[in-house]
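In: What follows is a predicted protein model with its sequence.
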Amino acid sequence: MTSQDTQDLGSTREKLIDTVITMLNENEQGRMKVQDIAKRAGLTTGAIYWCFKDRRDLIDTARAERYIKETLASMQASREEFEENARQGIPNVRGRYVVEMLGNPRLRRERVQVLAAAMTDPALGAAVRVAQQKIMAALVETFTSAQAAGIFRPDIDPVSLGAFVYSFAVGYAAIDLLDEAKPDPNAWLYLIGCVVQAFEVHPSPDARSAGMDFVHPQSPQ
């Protein structure tokens, strides 16, 4: 394969992924036949099989790309929010990322699907690992800054704290199928606030002050 072929392959692959992400966002999953995707992208069906093993491979890859982009964008927003609160002396690890993970069933469900697909697809697994590393790096840097600002105790390992908060945020996916026994999202956030107090140099008088209120969940997509 020449360098031009490689460039064309990458460009076509990216166009197909962007097309499927758009169709997913528009809830057009029922119209995602190979012919529909190719027509929407302005390409031939052969282009799909040139870039991907099959239709399922393309859709899984697009889901992963969407999940990675949304997660990193949410994580960045949370980081900026945390840093602004830190400047005001307000601890808040329950930022936008945690709240959106709780309030968006589709995002949690997609995360499980993406991680499952990544276990059998080396290329997808590599992309997901990069995203996970970026999330952890952002969390660790944020908590390290909070320690330097005197908000969090200096004896707490920021890497362990990052892993703790990350697992709390995504762990809610494990109980999505529960009914009566499913905890209330506000109670879940309140619990996070209570636990976070153990990390603070000067614990807040109320665990709720450690984070924002929960926004009502979006409808599943």
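Out: Noted; the coordinates are in hand.
In: drop to CA atoms for contacts and neighbour counts, all remaining ones
Out: Noted.
In: For the helix or strand hosting residue 97, name the packing helices and strands.
Out: In the assignment (DSSP states H and E), residue 97 maps to helix 96-103. Packing partners of helix 96-103 (3 or more C-alpha pairs under 8 Å, 6 or more residues apart in numbering; DSSP states H and E): helix 55-87, helix 105-118, helix 158-171.
In: Setting aside sequence neighbours, what's the nearest residue to the residue most central in space within the chain?
Out: By C-alpha atoms, centre = their mean, the chain has its centre lying nearest to residue 71, at 2.8 Å. Using C-alpha to C-alpha, 6 or more residues apart in numbering and skipping the chain neighbours, the partner closest in space to residue 71 is residue 97 (7.5 Å).
In: okay, now the one to match up with it:
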Amino acid sequence: MARKTREEAEQTRHLLLDTAEQVFWDKGVAGTSLSDIATAAGLTRGAIYWHFSNKLDLFNALCDRIMPQLMTLDEALLDESTCPALRLWQHGHAMFALLRDDPRIRRICGIHHLGCEQVGEMAPLLLEQISWTQEKQAKLHQVLLSAQAQQLLRPGIDPRLAALGLHSLYGGLMHSWLLTPEDDTIHQQLAALLSPYFEGIFKQGCWLPPLPPATE
């Protein structure tokens, strides 16, 4: 019986997270109360407080659901067995493919970018976002330092500034697409959008995947 109770509690937790994801997406975080989420899930407000201490706790749990996929992207980014310039190129494409193909990641990223005011009870998110941004830029910087060591960067390129620029480029393209997700131009033309930046920091073509062997 105890095991069944734990399983039911876990099912309720997942239901609350699924519901919060949709309601936050529809109404924004500031415009959503815990009572709204409970009502939409067909549960009592007390059921939410059994699993989450407040809206921030629930929101963080929501974001934790997509962390394994994002960590997989970062693991590939930091895999030193591959050319660093090529890793960065592939990382950008993999990131946008995940955003396009996974509705949950698209909604949670959309909530972060468009539907979450980092004020009031959600103010701690600002510090978390700053920390996450610094961590992401540090990973890009690490890869660009490796590229510099392999003499893949153009003369005069500062890896730290290049990491800041690349992170900003990714963030800007993501934000633009989330504003109009029905427009697939960014995904269809991602190579054309990224190429000018890569051409500006890397030597000729070293970021491009190798061509398949010619067939006779």
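Out: That came through, no problem. None of these values were measured; they are calculated from a predicted model.
In: Quick TM-score on the pair, please.
Out: The TM-score (TM-score structural alignment, normalised by the length of the second structure) is 0.61; 180 aligned residues with a C-alpha RMSD of 4.2 Å.
In: Any idea how many residues pack against the residue mapped onto residue 198 of the second structure from the first structure?
Out: Under the alignment (TM-score structural alignment), residue 198 of the second structure pairs with residue 196 of the first structure. Neighbour count for residue 196 of the first structure, taken as other C-alpha atoms under 10 Å: 22.
In: cool, and the one 5 residues further on?
Out: Counted by other C-alpha under 10 Å, the residues lying close to residue 201 of the first structure total 13.
In: Likewise for the one 4 residues further on?
Out: Residue 205 of the first structure has 9 neighbouring residues, counting by other C-alpha under 10 Å.
In: follow-up on the earlier one: I'd like the distance between the residue nearest to residue 71 of the first structure and residue 5 of the first structure.
Out: 39 Å (C-alpha to C-alpha, to the nearest Å).
In: now do residue 201 of the first structure
Out: From residue 201 of the first structure across to residue 5 of the first structure, the span is 57 Å (C-alpha to C-alpha).
In: Report the separation between the corresponding residue of the second structure for residue 76 of the first structure and residue 5 of the second structure.
Out: Alignment note: residue 76 of the first structure maps to residue 75 in the second structure; criterion TM-score structural alignment. Separation of residue 75 of the second structure from residue 5 of the second structure (C-alpha to C-alpha): 37 Å.
In: Same check on residue 156 of the second structure?
Out: Distance of residue 156 of the second structure to residue 5 of the second structure, given as C-alpha to C-alpha: 62 Å.
In: The two: which has the busier surroundings?
Out: Per other C-alpha under 10 Å, whichever of residue 156 of the second structure and residue 5 has more neighbours is residue 5, with 10 against 7.
In: Residue 94 of the first structure reaches residue 196, doesn't it?
Out: No - contact criterion C-alpha atoms under 8 Å: residue 94 of the first structure and residue 196 do not qualify, at 9.3 Å.
In: Give me the common contacts of these two.
Out: Counting by C-alpha atoms under 8 Å, 6 or more residues apart in numbering, the residues touching both residue 94 of the first structure and residue 196 are residue 210.
In: mind listing what residue 37 of the second structure touches?
Out: Residues in contact with residue 37 of the second structure, defined by C-alpha under 8 Å, 6+ apart, are 16, 19-20, 23.
In: Any idea how many residues pack against residue 169 of the second structure?
Out: The tally of other residues near residue 169 of the second structure (other C-alpha under 10 Å) stands at 16.
In: Can you mark which positions in stretch 141-160 of the first structure are buried?
Out: Neighbour counts over stretch 141-160 of the first structure (16 or more other C-alpha atoms under 10 Å) mark 142-147, 151-153, 158 as buried.
In: and the residue nearest to residue 153 of the first structure when sequence neighbours are not counted, what does it touch?
Out: Using C-alpha to C-alpha, 6+ apart and skipping residues adjacent in sequence, the residue nearest residue 153 of the first structure is residue 201, 5.1 Å away. Neighbour list for residue 201 of the first structure: 150-153 [criterion: C-alpha under 8 Å, 6+ apart].
In: if you set the cut-off to 6 Å instead, what comes out?
Out: Counting by C-alpha atoms under 6 Å, 6 or more residues apart in numbering, residue 201 of the first structure makes contact with 151-153.
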